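Asks: Provided below are the primary sequence and the corresponding predicted coordinates.
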Amino acid sequence: MNFQNEILLNIKIENLSYEGLGTYRNEDNFPYFIENALPGEIVDIQIKKKNSRFAFCKVIKYHKFSPQRNFNANDKLMQSGSASIAMLNYDDQLKFKQDYVKFLFKRNIHFDDIKNILENPSPWEYRNKLTVFVKFIDNKIVLGLYEKNTHNIIEQDNYDLALKPIQLIFEWISKNINNYPLIKKQVKFIESITVRHSNFSNQSLVIINSSNLVDIPHEFINDLINSNTSIVNIIQNMKNNTKISSEKYLNNSTFIIDKIGEFQYKINWNSFFQVNNYQVNNLYNLLLNNLNLKPNSIVIDAYSGIGSISLKLAKASKFVYGLEIIKEAVENAVENAKLNMIDNVKFICGDVNKTIKNINKNVDVIVVDPPRSGISDVFMKSIIEIAPKTIGYISCDVKTMCRDIAILMQEGYELNFLQPCDMFSQTHHIECVGILNKVAS
């Protein structure tokens, strides 16, 4: 039976799911997840997708609004999933995230001493990197973001989450790209455009991501450069199966210089770097202020990337080992240590599950900032074998963080500090800092 487009009338929204979807259960306890709907609101909904376990829906009419609703939210950004909880007033976003972390840790490990969430000093216009997708629709090049769970492009009027210079670059491209026939002829090869910007150095990189080499006309390049003086290079990133090559249009500069706190970082066009400079500095300070590092501390920074945490750790300890699997990130990290005149850090390239076994020093502290999947079983075993006095855990997924901390508590660690941080405002994503200490036998 096809339930798509089925309509339910006068539904009262009960709660918000972790992903920021309104929830409703019918008399059979069947769950409905509704986009852009808040607890207490009364709405008519249309089913977009339904299976035997749940249904996804959209609102077609509001009968009653919640006092928590932000009526100025960017609807097109919300449709793309890029701003999944922008319909909530900012104070209510913070409460939503705080309550979720508290619920998760209290239910799973009976821990409820959670510090108040660190609010974002700039809840909008904070992203230093943005990727926008490109499609040819009705004989016109369209830039936008994918509608959530589809390949439909939603053309955007603005990109409120990005830093202002990034918004201005995309505004110019959207307005002018159709004036260049050579680009229109080859647009099927262009998948997306990425812009990353440093407010510190006022430098921008524009990366054109394509499936094949595209002949970008010099007129377009010159006009784009003249429209925004922050652009230091335009790079074409060509993906051919697993091979990636790049072509530089202006010069050999494939990086920008950015800053977190007192440290400067060289960031290549394809480097991973936290998207919110201001808040990540606050996050790192939370970690450092609660690790209680000593001048003789030996530290491992796992998943160290370009060294953004390692350098701060090195300044407060005797020596730091940074473990990272991506070769280019390790090369960046070495350069960043030199740039900041830090010499008590060593970056090791390789799978952290293996490289950690080669560190024979007595390690006092291990800091982990793992991917969303959390700490792997193999790496967890290594942590337990090393038995550091202190573990610092930065997480971008509180579910896997809670799981990992539960394992560490079974191995003789005590959770002494936990604080959520609003790194990605207008979205349901939560960053968290936890500190665990080994309990004396």
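Replies: Done, it's in.

Asks: make it CA atoms for all contacts and neighbour counts henceforth
Replies: Noted.

Asks: the stretch 201-350 of the chain: strands as residue ranges?
Replies: In the stretch 201-350 of the chain, the segments counted as strands under DSSP state E, counting those that start in this stretch are 203-210, 231-240, 243-248, 255-260, 263-268, 298-302, 319-324, 345-349.

Asks: which residues touch the third one?
Replies: By CA atoms under 8 Å, 6 or more residues apart in numbering, the surrounding residues in contact with strand 243-248 are 233-239, 254.

Asks: and Asn282, what does it touch?
Replies: Asn282 neighbours (CA under 8 Å, 6+ apart): none.

Asks: for Ile325, same thing?
Replies: By CA under 8 Å, 6+ apart, the neighbours of Ile325 are 303, 349-352.

Asks: in addition, the following structure is provided for comparison:
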Amino acid sequence: MNSIHIKVKTGDLIEGTVDSLGINGEGVLKHEGQVIFIPGVLPGEKVKVKVTKVAQKFAEAVLEQTLSKSPHRVKVECEVYSECGGCQLQHLHYKEQLKEKRNLVIQAFRHYKTIYQPEKYIKETRGMDHPWSYRNKAQFPVEDRHGKVVTGLYNTGSHKLTEIKRCPIHKDEINHTINKISRIIGQLKVPIFHRDRKGIRSIIARASFATGNIQVVLVSSVETFAQRDLLIERITQEIPKVASIHLNIKKDTSPLIWGDKTVCLRGEEFIEEKLGDITYQLSPRAFFQLNPLQTEVLYSEVEKAARLTGQETVIDAYSGVGTIALWLARKAKMVYGIESIEEAIVDAKRNADVNHIKNTEFQVGAAEVVIPTLIDKGVKPDVVVLDPPRSGVHEQLIDALLEIRPTRIVYVSCNPSALAKQLRIFIKKGYKLKYVQPIDMFPQTAHVECVVLMSRVD
């Protein structure tokens, strides 16, 4: 096998034409057989770049000069786009974003040699009519910057906080709520965490598209702090849409946002959201898709791929709070949801009760362990839905599925590389790839979701 030798050196100036986009939204320039990644450039642009890092199989560079621009380059909406790093593709026209996301999936399939001519199986990306103001949740760290309360996001790969007053992909109510709470914290001189100083660490806000209500979580290093009660009172009075306020206590210094303990200080324990005609009650730590409007598109595609007639037994192997399981239960005979996080299963069972759905059963545990026990009890799944984390499906679960051989497997993936790699295993072991449907769950970013249908070959 031919090895790749990177010949460029740090500091080299190189001219060339950008070939494609990489998995993180960076431009890919191929120079004398070498791959160079450059953030902020677009396919077709002729550029001059300066090499900043040389690795074993690739190099990284920064843009020095754009010699010719792409006709698809557009003005960005965000004031801190270049510093924030939360979005990667705002500078690309949205229709072209959809094309490039399909190309990312095709490239992954080609790299892993998943199937011959993958473009025949990979459909056009399903996007949004209005690809802005779609995120229903924000988690912003808080910083005391010379007496000014600042909220925002840390720059990619650093501990520098970029102040964000308005994020164009967040629902407007989210921006308003966090800005208002920041001002109240500053006016009351509520203590803000910093090294040895105890106090507020982060503000988390989730907005319901269904009801308009807002759930607020204040993350603090201590349960009691100066002006706490007055802070809660003013948030309630000055932001009427806030239906509940929670306090999460995080005492350790890990980079994780959440601590172990959460208490409700004001209002309801849950916030309600709807997908289709199903109502979900969400506790502060409950995982829920960040783009409810596009989630309905995603789940409709899952339902389409499952091809349910009302007679099928379905296993949802990574069920979370039961969103997919409850969506499919309307057209299935029985749905079994499996999730390793106990709190999520509690939420799933409650959501089933709220919606009077009786044909679901939720179990705590790893799917690769629980599924064999279900089979031993006589459960014979016709359809298995997989919606794993970015790392993909656990190897033992793949082995278990190849053993029980359900008629259809619907694989929902947020990582084209992991998807392409694992589909190759299923195809080699007796499953036929029917199609791949890319879905744009996060416009303006490089992320792409896929719904895949595989059918058993008898």
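Replies: Structure's in. What do you need? On a predicted model such as this, the values are computed, not experimentally measured, just so you know.

Asks: related to what we said a few turns ago, let's have the contacts of strand 243-248 of the first structure in TSV, adding neighbour count and distance to Asn437 of the first structure.
Replies: Shown next, in TSV, are these (neighbours: other CA atoms under 10 Å; distance: CA to CA, whole Å):
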residue	neighbour count	distance to Asn437 of the first structure
Asn233	23	46
Ile234	23	47
Ile235	23	46
Gln236	23	47
Asn237	25	45
Met238	21	47
Lys239	16	45
Thr254	21	42
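
Asks: which one of the residues you listed is nearest Asn149 of the first structure?
Replies: Using CA to CA, Lys239 is the member of those that lies nearest Asn149 of the first structure, at 23.1 Å.

Asks: that closest one contacts Ser210, correct?
Replies: Yes: assessed by CA atoms under 8 Å, Lys239 of the first structure is found in contact with Ser210 at 6.4 Å.

Asks: any common contacting residues for the two?
Replies: Shared contacts of Lys239 of the first structure and Ser210, defined by CA under 8 Å, 6+ apart, are absent.

Asks: any idea how far Ala400 of the second structure is from Ile106 of the second structure?
Replies: 28 Å (CA to CA, to the nearest Å).

Asks: with Leu42 of the second structure instead?
Replies: Taken as CA to CA, the span from Leu42 of the second structure to Ile106 of the second structure is 18 Å.

Asks: again with Leu231 of the second structure
Replies: Distance, Leu231 of the second structure to Ile106 of the second structure, by CA to CA: 51 Å.

Asks: neighbour count: these two, which is higher?
Replies: Using other CA atoms under 10 Å as the criterion, Leu231 of the second structure and Ile106 rank with Ile106 on top: 22 against 18.

Asks: residue in the first structure paired with that one?
Replies: Applying TM-score structural alignment, one finds that Ile106 of the second structure aligns to Lys102 in the first structure.

Asks: where does that match sit: helix, strand or coil?
Replies: helix (DSSP: H, G, I helix; E, B strand; the rest coil).

Asks: show the contacting residues for it.
Replies: Neighbour list for Lys102 of the first structure: 111-112, 114 [criterion: CA under 8 Å, 6+ apart].

Asks: swap in 7 Å and give it another go.
Replies: Neighbouring residues of Lys102 of the first structure by CA atoms under 7 Å, 6 or more residues apart in numbering: 112, 114.

Asks: can you give me the distance of it to His197 of the first structure?
Replies: Per CA to CA, Lys102 of the first structure is found 35 Å from His197 of the first structure.

Asks: do Tyr413 of the first structure as well
Replies: Per CA to CA, Tyr413 of the first structure is found 41 Å from His197 of the first structure.

Asks: how about Asn416 of the first structure, what's its partner in the second structure?
Replies: Here Asn416 of the first structure is matched to Lys434 in the second structure, going by TM-score structural alignment.

Asks: roughly how far apart are its match and His447 of the second structure?
Replies: Counting by CA to CA, the gap from Lys434 of the second structure to His447 of the second structure is 23 Å.

Asks: how far off centre is stretch 147-160 of the first structure?
Replies: The chain centre lies 18 Å from the centre of stretch 147-160 of the first structure; the measure is CA atoms, centre = their mean, to the nearest Å.

Asks: give the aligned range of it in the second structure.
Replies: Counting by TM-score structural alignment, stretch 147-160 of the first structure pairs with residues 155-168 of the second structure.

Asks: and the contacts of the matching stretch?
Replies: Residues outside stretch 155-168 of the second structure that contact it (CA under 7 Å, 6+ apart) are 77-78, 83-85, 132-133, 150-154, 175, 179.

Asks: only the buried subset of those, as a ChimeraX command please.
Replies: Remark: buried members of these, expressed as a ChimeraX selection using 16 or more other CA atoms under 10 Å:
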select :78,83,84,132,133,150,151,152,153,154,175,179
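
Asks: pick the one among the contacts of stretch 155-168 of the second structure closest to Gly11 of the second structure.
Replies: Each of the contacts of stretch 155-168 of the second structure was checked against Gly11 of the second structure using CA to CA; the closest is Glu83, at 22.6 Å.
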